[in-house]
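Undergrad: Return atomic coordinates for the entry below.
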Amino acid sequence: MRHIKALAIKLIAVLVLSYIILGLFFNYSIGNVLTLTLLIWIVSYILGDLLLLPRTNNLTATISDFATAMILTWFYLANITYNENNLFLVSFILSIGVAIINWFFHKYMMSNVIREKESYVQTNNFHYQTEASEEISPDKSKWKKDNS
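TA: Next up, the predicted model:
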């Protein structure tokens, strides 16, 4: 139930942002806005919120969500647009907005969805144990000589 609520919050936030930026400012159709929103929503939830956020921190997951939104938006709009708009600018503006939303959404995720028992081991918490011996090289005088 926690994940369903988080998915709904993220879907609504990304859909409203995408509609404002893509629909109102750059005149993309609601079908294109909805399709792109669903792509960004699913990929960033799985990659940024479920895989990276528990293992790293908010900044790393937000940068990942920015890059994911930038790549998905750029490739999707490149396939449906005939050079009406500057695709990099549109993708960059939408990605900045998605990153800002996800910065706050990650705080919600850490406090309400991801619990302490679900957190993963940090990569810098490993404690290695090594073996050591007193001698660096063997003492040949202590070897038994074969008298055969």
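Undergrad: all contacts plus neighbour counts: C-alpha atoms, from now on.
TA: Will do.
Undergrad: Please state the offset of the helix or strand where I101 lies from the chain centre?
TA: Counting by DSSP states H and E, the element that carries I101 is helix 87-108. When distances are taken as C-alpha atoms, centre = their mean, to the nearest Å, helix 87-108 is centred 12 Å away from the chain's centroid.
Undergrad: Show residues contacting that helix.
TA: With contact meaning C-alpha atoms under 8 Å, 6 or more residues apart in numbering, helix 87-108 is reached by 10, 13-14, 17-18, 21-22, 26, 49, 53, 58-59, 61-63, 65-67, 69-71, 73-74, 77-78.
Undergrad: buried set for it?
TA: Within helix 87-108, the residues that qualify as buried are 87, 90-92, 94-99, 101-103, 105-106, counting by 16 or more other C-alpha atoms under 10 Å.
Undergrad: Go through those and name the one nearest W41.
TA: Nearest to W41, judged by C-alpha to C-alpha, of the buried residues of helix 87-108 is V98 at 9.7 Å.
Undergrad: ranges for the helices of this structure?
TA: Secondary structure of the chain, counting by DSSP state H: helices at 2-18, 30-44, 58-80, 87-108.
Undergrad: this one as well, want them side by side:
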Amino acid sequence: MKFIEVLLMKFAMVFAVLFMIFGLTYGTGVFDIFLISLVVTAVGFIGDLIVYPRTSNKVATAGDLVLDFILIWLLAALWIENPDFSIVMASIYSAVLLAAGEWFYHIYLTKRLWEHKETSHTLKQEPNRK
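TA: Alright, predicted model coming up:
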């Protein structure tokens, strides 16, 4: 159940960002935005489950930035017919906004899915034994 919750949260974030950039700004259809959001969410979630636990939030967010840009750019180029805007620029704007959201999503993912209370890299120091 927790996987579904965090997956839906990610989809909501991706759809909201793509709707703001592609839908409201450039007038792209909701169905195209929905399809792109599904693919970006699925691929990104798999990456979150594999990359993020083994690295840091910075590395996972940077990876999401690159992955989101490439996926959005390619999928938009394939699925949006006759765009009257620069798909590359819209993809860059979307990827940057998504990366900002991913930073906080990773913290949410850590707390909700793996139930860790601490999200920083601080280690508890053991008391000095003499």
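Undergrad: TM-score for the pair, please.
TA: Comparison of the two superposed chains (TM-score structural alignment, normalised by the length of the second structure) gives a TM-score of 0.82, and 115 aligned residues with a C-alpha RMSD of 1.4 Å.
Undergrad: ok so, going back, dump the helices of the first structure to CSV, plus distance to E116 of the first structure.
TA: Listed next are the helices of the first structure as CSV, based on distance: least, C-alpha to C-alpha, whole Å:
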stretch, distance to E116 of the first structure
helix 2-18, 14
helix 30-44, 22
helix 58-80, 16
helix 87-108, 14
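Undergrad: Would you mind saying which of the ones you listed lies nearest R115 of the first structure?
TA: Going by C-alpha to C-alpha, the one of the helices of the first structure nearest R115 of the first structure is helix 2-18, 10.5 Å.
Undergrad: Measure the mean distance from the closest one to the second structure post-superposition.
TA: Plainly put, helix 2-18 of the first structure ends up 1.2 Å away from its match in the second structure on average once the two are laid over each other (mean C-alpha distance after the TM-score superposition for the first structure).
Undergrad: That helix: which residues count as buried?
TA: Neighbour-count burial for helix 2-18 of the first structure, with 16+ other C-alpha under 10 Å as criterion, is recorded at 6, 10-11, 13-15, 17-18.
Undergrad: Now the buried members of the contacts of helix 87-108 of the first structure.
TA: Neighbour counting with 16+ other C-alpha under 10 Å marks 10, 13-14, 17-18, 21-22, 49, 53, 58, 61-63, 65-67, 69-71, 73-74, 77 as buried within these.
Undergrad: quick one: the nearest residue to V66 of the second structure once chain neighbours are set aside and G23 of the second structure, what's the gap?
TA: Distance criterion C-alpha to C-alpha, 6 or more residues apart in numbering; nearest residue to V66 of the second structure, sequence neighbours excluded, is A95 at 7.5 Å. Distance of A95 of the second structure to G23 of the second structure, computed by C-alpha to C-alpha, to the nearest Å: 15 Å.
Undergrad: ditto for F15 of the second structure
TA: F15 of the second structure sits at a distance of 10 Å from G23 of the second structure (criterion: C-alpha to C-alpha).
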